[in-house]
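In: what's the 3D shape of this:
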Amino acid sequence: MAQLKITLVKSTIGAKKDQIATAHSLGLTKIGDSSIQPDNAQTRGKVAKIIHLIEVSNA
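Out: All right, here's what the predicted structure looks like:
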């Protein structure tokens, strides 16, 4: 199964509460944090919600 590496590159300060919650659900709390997530519809939806804060690549 494909994996995505998601890295937080911008601060969540000033972001909406639901965007902050989405980042935390992906395991991203501080700038530079990375997590490996499965490439599925749920993860893609979360990525789309906070794409302006993160960087996504194949793991």
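In: For the rest of this, base every contact and every neighbour count on C-alpha atoms.
Out: Noted.
In: From G14, how far off is the residue of the chain most remote from its centre?
Out: Here the chain reaches farthest from its C-alpha mean at M1, the gap being 18.7 Å by C-alpha atoms, centre = their mean. Distance of M1 to G14, computed by C-alpha to C-alpha, to the nearest Å: 35 Å.
In: structure for this one too, so we can compare:
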Amino acid sequence: MSELKVTLVKSSIGQCEKMKGRLLGMGLTKREKTVTLKDTPEVRGMIAKVAHLVRVEE
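Out: Below is the predicted model:
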């Protein structure tokens, strides 16, 4: 299964609690932090909800 590199490019300050929870669920706690996640439909859904805050690389 392929993997995705997800980087938090904008802070979660001022975002609603659901978006902060999605970022924490992906392991993104600080700005410019990069995590490697498996490419699953669940992860893709979380990325879609916070797409304006993250950068994704295949």
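In: if we can go back for a sec, give the contact list for the residue farthest from the centre of structure 1.
Out: Taking C-alpha atoms under 8 Å, 6 or more residues apart in numbering as the criterion, M1 of structure 1 is in contact with 38-39.
In: State the distance from it to N40 of structure 1.
Out: 9 Å.
In: and if you look at I50 of structure 1?
Out: In terms of C-alpha to C-alpha, I50 of structure 1 sits 16 Å off from N40 of structure 1.
In: Pick out whichever of these two has more residues nearby.
Out: I50 (18 against 12; other C-alpha atoms under 10 Å).
In: I figured that one hits T22, correct?
Out: Yes. Using C-alpha atoms under 8 Å, I50 of structure 1 makes contact with T22 at a distance of 7.5 Å.
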